[in-house]
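S.K.: structure here, sequence nowhere to be found:
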């Protein structure tokens, strides 16, 4: 890749070191190694690869504020949108200052399936630090829908191929791919209707333009509370908030592995192990009662901050999965 990356041999060594680091979960570092470090020695950038005000901004800014107070240096959120998020992600993949990080949605794992050359390899050019939060993706119908249960909806969809439509926030979005995964695993012929964002998709469902929609709780909760929408199922691996009574799609659709809207913190591939360890130590207080946990709970998301292993596993699973699903769905690559 023409990204100013190190030559092949050092990169192979870096990959081996990264795997060892992830296996240890930033653990095994001697305490003196942390004590001797002077990091951060300058302001730290947390790049959000989307426009200001998006869902990735919320946890990023709360984390930046927390780390600024804990470490005595400015942690600044920098919005660098463009190319579906690839512009900001590339900036972090190419960073060599030791003070540039990425806070992204699950789009970081999706873009390589949608773009012929996103300019980064998510498994080689980024080092997972931690998942910050995750929210289930919900399969929703209107509150007055005749489909009160997932089983009845699936039966109806099978009996009317090509006639049952689902709304999403746009082609290639995580919620769109949640629907494509359902089509592939359940053998359904659903009609995808993309909108320019989650709010228009919810509005379209409420107006009767589509039969159902895949949305995150962030957009769905106000309509659920008002009774305007109903949860048929969660696309997550198992039942949970904000609709614990709704089944997981995996309960009735074999092979549906679960899809979430998740947020992750990454560094460039050569992030020093002691820096990752320091960050996890300083982020630990946010797992309990904190502004981050409170805000995520309000949005129907769970605060995680569980270290690099879970995020690395998520990336290893999702990057090839979405490439396969995009190809099967016939979604054109840019």
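M.R.: Received the coordinates, thanks. Remember, predicted model here, so these are calculated numbers, not experimental data.
S.K.: only C-alpha atoms for contact and neighbour calcs from this point on.
M.R.: Noted.
S.K.: which residue is nearest the middle of this protein?
M.R.: By Cα atoms, centre = their mean, the chain has its centre lying nearest to residue 106, at 2.4 Å.
S.K.: excluding its backbone neighbours, what's nearest that residue?
M.R.: Excluding its sequence neighbours, the residue lying closest to residue 106 (Cα to Cα, 6 or more residues apart in numbering) is residue 262, at 5.4 Å.
S.K.: gap between the two ends of stretch 282-301?
M.R.: End-to-end distance of stretch 282-301: 21 Å, with Cα to Cα, to the nearest Å as the criterion.
S.K.: before we go on, here's another structure to hold up against the first:
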């Protein structure tokens, strides 16, 4: 009397086993070898430190070594180009600022790849901001004073290069306020900071961890941070939104985890989950705060939506600058 139910149960189990086996056969084994993680900044930069922290945790999670490779150049596009040209098997990844996708396609017309088509944005790992600082000789102590001074007299600001976050932050600041300042692009944030310290230029939007020691020492004056939220490193420095009474003024940037386009969905899902778990861990977030970074760890859908929104925000700025680099 139990023969039919038992037979049905056996058939169901067999189908389940076959189904599971089929799914396992279709899912690619990952990872099968060390993972390369390309970074477009030199060693010691906030994005490099973030990438190395992520690489260490990803290695622990996946049970395979993750090797960080620095390929600075072309506004961090050199590293992204290596990722775009790699086999889409999850063994070559990149950590890039969002400007690689939002700005660089407009600024570098001769790139060998299309960042908007050839890269998959798996996660926003972290967000970062810039601090507006000026040399004490300018006499300005607030962002509003700087706007007034820049409208009345000639002023110069420095950045770490054309099209980098500090340059973009300054130009959006100027466009929003109607102020005018001349731009001098240096070869990286270190010489740009040195120029502001020496009084060769008046001001600059630069990385908070880089300039904060000079602010503390009285060698630079901090006017504002570009994000909508105060900096954890400098909570007493107002945001631009507050300093200029413009709640919509948020000039933030993001670090993206990227892979070649056409990455198999199971591998993409595994990396999305890993990014979310790693970047939201309390100890990781604490370590990132020391670099003035905020851990995010979004999924791919949120990352792509953020990139789309940031592209729409930055394209008018870049086009107004008529900025194009070889």
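M.R.: Happy to help now that I have it. Keep in mind that what you see is a predicted model, and the values were worked out from it rather than measured.
S.K.: so which bits of the longest helix anywhere in the first structure are buried?
M.R.: Counting by DSSP state H, the longest helix found in the first structure is helix 308-329. Within helix 308-329 of the first structure, the residues that count as buried by 16 or more other Cα atoms under 10 Å are 308-312, 314-315, 318-319, 322-323, 325-326.
S.K.: just the helices from the second structure, written as ranges.
M.R.: Counting by DSSP H, the segments of the second structure that form helices are 3-26, 46-62, 77-85, 99-102, 104-107, 115-118, 143-152, 165-177, 189-198, 208-216, 240-243, 265-279, 282-289, 300-321.
S.K.: stretch 126-133 of the first structure vs the second structure, average offset?
M.R.: Here stretch 126-133 of the first structure, set against the second structure after superposition, deviates by a mean of 1.4 Å using mean Cα distance after the TM-score superposition for the first structure.
S.K.: so that stretch corresponds to what in the second structure?
M.R.: Alignment of stretch 126-133 of the first structure against the second structure: residues 119-126, by TM-score structural alignment.
S.K.: also stretch 263-274 of the first structure?
M.R.: By TM-score structural alignment, stretch 263-274 of the first structure lines up with residues 255-266 in the second structure.
S.K.: correct me, but residue 241 of the second structure touches residue 249?
M.R.: Yes. Counting by Cα atoms under 8 Å, residue 249 is a contact partner of residue 241 of the second structure at 5.0 Å.
S.K.: hey, what's in contact with both of the two?
M.R.: 226, 227, 228 (Cα atoms under 8 Å, 6 or more residues apart in numbering).
S.K.: so the first one sits right up against residue 248, yeah?
M.R.: No. Look at residue 226 of the second structure against residue 248 with Cα under 8 Å: they stay out of range, at 11.3 Å.
S.K.: rewinding a little: any of the shared contacts of residue 241 and residue 249 of the second structure buried? List them.
M.R.: Here, 16+ other Cα under 10 Å leaves 226, 227, 228 buried among these.
S.K.: can you pull the contacts of the first one?
M.R.: So the one you mean is residue 226 of the second structure. Residue 226 of the second structure neighbours (Cα under 8 Å, 6+ apart): 129, 130, 131, 132, 169, 239, 240, 241, 249, 250, 251, 252.
S.K.: if we go to 10 Å?
M.R.: For residue 226 of the second structure, the contact set (Cα atoms under 10 Å, 6 or more residues apart in numbering) comprises 128-132, 166, 169-170, 173, 205-206, 238-241, 249-253.
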